[in-house]
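S.K.: curious how this folds, go ahead:
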Amino acid sequence: MNAFLMFINSYLGATLLYLLLGVGLYFTGRLGCLQIRHFSHMFSLIKSSRNKSQVGISSFQALCTGLAARVGTGNLAGVAVALTLGGPGAIFWMWMIALIGMATAFAESSLAQLYKGKDHQGNYCGGPAYYMEKGLGKRWLGVLFSLFLIIAYGWVFNAVQTNSIAQAMHLAFGLNPLYVGLFVVAVASTIIFGGNRTIVRVTERVVPLMALIYLTLTLWVVITHFAQLPAIITLIFKSAFGWQEAGAGTLGYTMGQALSNGVKRGLFSNEAGMGSAPNTAAAAVPYPPHPASQGYIQMLGVFLDTFVICSATATIILCSGALENAHGLGGIELTQQAFSAAVGPWGAAFVAVALFFFAFTAVIANYSYAEGNLNFLKQNHPGRLTLFRLSVLGMILLGALVEVPLVWTLADISMSLMAITNLVAVVLLSGTAIKLAKDYQAQRQQGELPFFTTEHYPEIAGQLTPGIWPSGPSSNPSENLQKREIA
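M.R.: Next up is the predicted model:
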């Protein structure tokens, strides 16, 4: 069974690799390197990201929920796996897939905002399944995507997160994985049964705090190991292209391993193009009131996940020298050993605690994505929803007890199927995504606050949910006449 799953995983992984690079480069070109040209604009939107309403969450809450799902096992254990399997060069390819993927993230989240709808309670909802149904007129494709996402995020990815929590707690404190799993289930159940509003309130508070603490410790390690940084950066670039091993005749293999593992772990961490973050992006009340503003917000999420948090983990592992003495250590074990070497014996305990909060918030954010797609499938009857929540909690417990390789393989397979389906849809709707970007940029260049209205886009007006977007100028004169640019 394991051999069959590994064969399927390798085939899907190769397909996804080419699709991710191709789609990312396509949008990077079509959007004119938006992620680089408008880099500072992503950060400027945070200043006005607290706006929310009775029917939608704020852009800041959407960013934190997206980061909650992104920042988890991939940032701690996944980075270590990439380093052990692909060498230091894998970090370079993680950066590259994130940089390219930022353009894809912009497109998918902008489309999710544009095609969002309302659930049975009148709250904003949406995601890839919705733009597949409304934008492409292919509900069957949306159903397929929703099923893949529910399998991946409702069940498999949550098992991955709990698996790493249980390992870290066992290594740091000697806790029985079963008890750790039961504790995670108990805490998660109180939040999951509270609904999506409870989930976003938790992520809004926990994610920024844990990220700040984690980055503060990393900064201290960097300062105390500052003399090593030039050599580490050089090693990453040399290993990325196999220059380090060229003399030994292993150039092609080494570069291939770095590229493959960097892309796989990078995608698992930043999720650009996977179709996950658009689910929370669609639920936001955007400011400026334009779908593209959520594209920028979620593009920032990709940057923070990979270039900031993943790089922080990689820096500590490489500074500590733990990679040279890995000798078959698992992902989270290597990260804990690295922190212990860098800061002292308490480093392993710190990683265990940090991983608990990062992975736990990922668990509840993953669940919110799954529930949203359950709504799309019209399976949100209270009884069915309760059964689904219990099944998610069951997978969380199972994740604490199963073997690591099987969990990662299942995660890669489900991620690949979901991402391939989403990437196909995003490419088919690329014309609309480009129109949104150009409209937003044109208004900014005129010194106006970007404002979306369907009157300029009659070709798509009929595809949108009635009442979501205005059909004429802004009803707020001060907004309509405002001649300032969000720098």
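S.K.: going by C-alpha atoms from here, please, whenever you check contacts or count neighbours.
M.R.: Noted.
S.K.: now do the helices in the stretch 51-200 of the chain.
M.R.: Using DSSP state H, counting those that start in this stretch, the helices assigned to the stretch 51-200 of the chain run over residues 59-70, 73, 79-86, 89-114, 128-134, 139-149, 157-173, 177-192, 196-224.
S.K.: strands of this protein, start to end?
M.R.: Applying DSSP state E to the chain gives strands spanning 117-118, 124-125.
S.K.: so can I have a markdown table of those showing distance to Leu398 and mean neighbour count?
M.R.: Below are those laid out as a markdown table (distance: least, CA to CA, whole Å; neighbours: other CA atoms under 10 Å):
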| stretch | distance to Leu398 | mean neighbour count |
| --- | --- | --- |
| strand 117-118 | 34 | 20 |
| strand 124-125 | 30 | 25 |
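S.K.: closest one to Lys238 among those?
M.R.: Smallest distance to Lys238 across the strands of the chain (CA to CA): 45.0 Å, for strand 124-125.
S.K.: who touches the closest one?
M.R.: Among residues not part of strand 124-125, those counted as contacts by CA atoms under 8 Å, 6 or more residues apart in numbering are 55-56, 116-119, 279-280, 282-284, 372.
S.K.: cool, stretch 25-36 as well?
M.R.: Counting contacts by CA under 8 Å, 6+ apart, the residues outside stretch 25-36 that touch it are 99-100, 102-104, 107, 299, 434, 437.
S.K.: kindly report the same for stretch 127-141.
M.R.: Stretch 127-141 is touched from outside by 108-109, 111-113, 115-117, 142-143, 145-146, 275-276, 278-282, 373, 376, 421-422, 425, 428-429, 460, 463-464, with contacts defined as CA under 8 Å, 6+ apart.
S.K.: now do stretch 219-231
M.R.: 315-316, 319, 342-343.
S.K.: which members of those are the farthest-apart pair?
M.R.: Thr315 and Val343 (13.1 Å).
S.K.: next, the structure of the following sequence, for comparison with the previous one:
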Amino acid sequence: MVEPSVIAPSFIEVWIGTINGYLWGSILIYLLTACGIWFTFRLKGIQFTRFFHMFSILKSSRKSSSQGISSFQALCTSLAARVGTGNLMGVAVAISLGGAGAVFWMWLIALVGMATAFAESALGQLYKEKDNNGNFRGGPAYYMSKGLKNRKLAVTFSLCLFFGYGFVFSAVQANSITDAFSGSYGFNPLYTGIAITFFAGYIILGGLRNIARFAELTVPLMGVAYLVVCLTVLGLNIDKIPGIISDIFASAFGLKEAGSGLVGAAIVQGIKRGLYSNEAGMGSSPNAAAAAEPFPPHPVSQGYIQMLAVFFDTIVICSCTAFLILLFQPEAGQAQGIQLTQQALAFQVGEWGSDFITIAILLFAFTSIVANFAYADNNLKYLNMDNFYGRWFLRVGFLLMLVFGSVATLPDVIALADLSTGLMTIFNVTALFMLSKVVISIAKNYHQQHDKGSLPIYEPDDEEQKRFNLTQGIWYKK
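M.R.: Coordinates of the predicted model:
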């Protein structure tokens, strides 16, 4: 008799793997690129024409209330989920498979993705509600249910997000941490996993506010530390940077004879890794955006904040990793993935560079773990699990998966996670297209006030409240 454990992986690898190949190899690349271009056009190139306004909003983003976390905490929470091992390992994979040209396409998808992030996060904030404790909650499931009046779509989206972010992705992140520490220091993966689970449990049991406070402290620290090290290396090699930039553009368009055959791979790998990293359009960051007390008190302000998150994640962090690797590439040999990133830094600064990347993986992956929990917890309502038993089911299952992920080989689970995330993205992008007029309307309202020199305040009248089907008591005309 054949064991079920032997049959299941074969089914998952062959069938689910094939579906994921089409989903992530073509469908989502075209869909998310189209979505980014669509909102870039409809919002009149907002990520370029109002680029500096993102930073001006950030100056006043520390205000919170008893109902919502601050905009800065929402930014850090979404960055905690975005800035993960993909920023260190994913970029290395993209360059290994697609060459230097992959970096250009990674930049391009991030720039158009900023408009998508603006749209989904502004909608998440617009359609937010209050939970039983008086705290703000929202996200794609909420604007699908209220904006599109399609509860079935909201439930389906929540189920995909709940599986992916509530259980699988965090197990994968835990696996990355334990692998790194096992390889670098010989630590037992099980013991490392138990330690990760203990600290994660301490943070997530404190709820979204505790997660937001942790992200607010950790994300800037890890981001600045990584940037300082990378920028120092780039500064020491400043004479080589123009050549690397030239190589990126030449390879992206096949202008180099040796790299002309890599153009297709560069496009696919750059766009794919960019989408994985910045998460624009996946429907994850609106969950954090909706939990914020916005300032200016207008849903569009959260669109700007989350647009900045995409810029920081891909244009800043991923670019630092890319330049670090491209400085080292002639010496790279057969190194791939995270080992390539480790060797690239060690080549520049000595052996401690490899240790630094290991610690960076710990911080990047751990912050992703706790942020993933927040996203899953936010969607319990649409699964009829926003109660004592539902919350504890998520907490216990989430923590057990961290231990499991620490010691397991996860290709089959990852395949299922990729499928759920891919479907989640299709549902979200479809909703974004259908709610385009709402995005354009609130963006116009915000910019009309801002351009007159007024502080933008969203005060919809009764007709607009009904037309958009907004939650009563959240936005009101004074």
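S.K.: tell me how the two chains score on TM-score.
M.R.: Aligned and superposed, the two chains score 0.94 in TM-score terms (TM-score structural alignment, normalised by the length of the second structure); 466 aligned residues with a CA RMSD of 1.7 Å.
S.K.: turn the strands of the first structure into CSV, including distance to Ala338 of the first structure.
M.R.: Formatted as CSV, those follow (distance: least, CA to CA, whole Å):
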stretch, distance to Ala338 of the first structure
strand 117-118, 46
strand 124-125, 41
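S.K.: residues in contact with the equivalent of Arg395 of the second structure over in the first structure?
M.R.: For Arg395 of the second structure, the aligned residue in the first structure is Arg389 (criterion: TM-score structural alignment). Counting by CA under 8 Å, 6+ apart, Arg389 of the first structure makes contact with 192-193.
S.K.: run the last query once more with 6 Å
M.R.: Listed by CA atoms under 6 Å, 6 or more residues apart in numbering, the contact set of Arg389 of the first structure is empty.
S.K.: how many other residues sit next to the alignment partner in the second structure of Val353 of the first structure?
M.R.: Matched by TM-score structural alignment, Val353 of the first structure corresponds to Ile359 in the second structure. If you count neighbours by other CA atoms under 10 Å, Ile359 of the second structure ends up with 16.
S.K.: separation between Ile359 of the second structure and Val263 of the second structure?
M.R.: 34 Å (CA to CA, to the nearest Å).
S.K.: sorry, back to before: in TSV, list the helices of the stretch 51-200 of the first structure along with mean neighbour count.
M.R.: TSV is the format used below for the helices of the stretch 51-200 of the first structure (neighbours: other CA atoms under 10 Å):
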stretch	mean neighbour count
helix 59-70	29
helix 73	28
helix 79-86	25
helix 89-114	29
helix 128-134	27
helix 139-149	21
helix 157-173	25
helix 177-192	18
helix 196-224	17
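S.K.: using CSV, lay out those helices together with distance to Leu17 of the first structure.
M.R.: Shown next, in CSV, are these (distance: least, CA to CA, whole Å):
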stretch, distance to Leu17 of the first structure
helix 59-70, 19
helix 73, 21
helix 79-86, 15
helix 89-114, 10
helix 128-134, 20
helix 139-149, 18
helix 157-173, 20
helix 177-192, 33
helix 196-224, 29
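S.K.: to Leu385 of the first structure, which of those helices lies closest?
M.R.: Leu385 of the first structure lies closest to helix 177-192 among the helices of the stretch 51-200 of the first structure, at 10.8 Å (CA to CA).
S.K.: mean offset of the closest one relative to the second structure (after superposition)
M.R.: On superposition with the second structure, the mean distance recorded for helix 177-192 of the first structure (mean CA distance after the TM-score superposition for the first structure) is 1.3 Å.
S.K.: what span of the second structure is that helix aligned with?
M.R.: The counterpart of helix 177-192 of the first structure in the second structure, using TM-score structural alignment, spans residues 189-204.
S.K.: got the buried residues for stretch 461-471 of the first structure?
M.R.: Along stretch 461-471 of the first structure, these residues count as buried under the neighbour rule (16 or more other CA atoms under 10 Å): 461, 463-464, 469, 471.
S.K.: now the counterpart of Thr280 of the first structure in the second structure. Nearest residue, chain neighbours left out?
M.R.: Taking TM-score structural alignment, Thr280 of the first structure has Ala288 as its aligned residue in the second structure. Spatial nearest neighbour of Ala288 of the second structure, chain neighbours left out: Ala74 (5.3 Å); criterion: CA to CA, 6 or more residues apart in numbering.
S.K.: and the one you found, how far from Ser5 of the second structure?
M.R.: Applying CA to CA to Ala74 of the second structure and Ser5 of the second structure gives a distance of 41 Å.
S.K.: next: Leu435 of the second structure.
M.R.: For Leu435 of the second structure, the distance to Ser5 of the second structure (CA to CA) stands at 44 Å.
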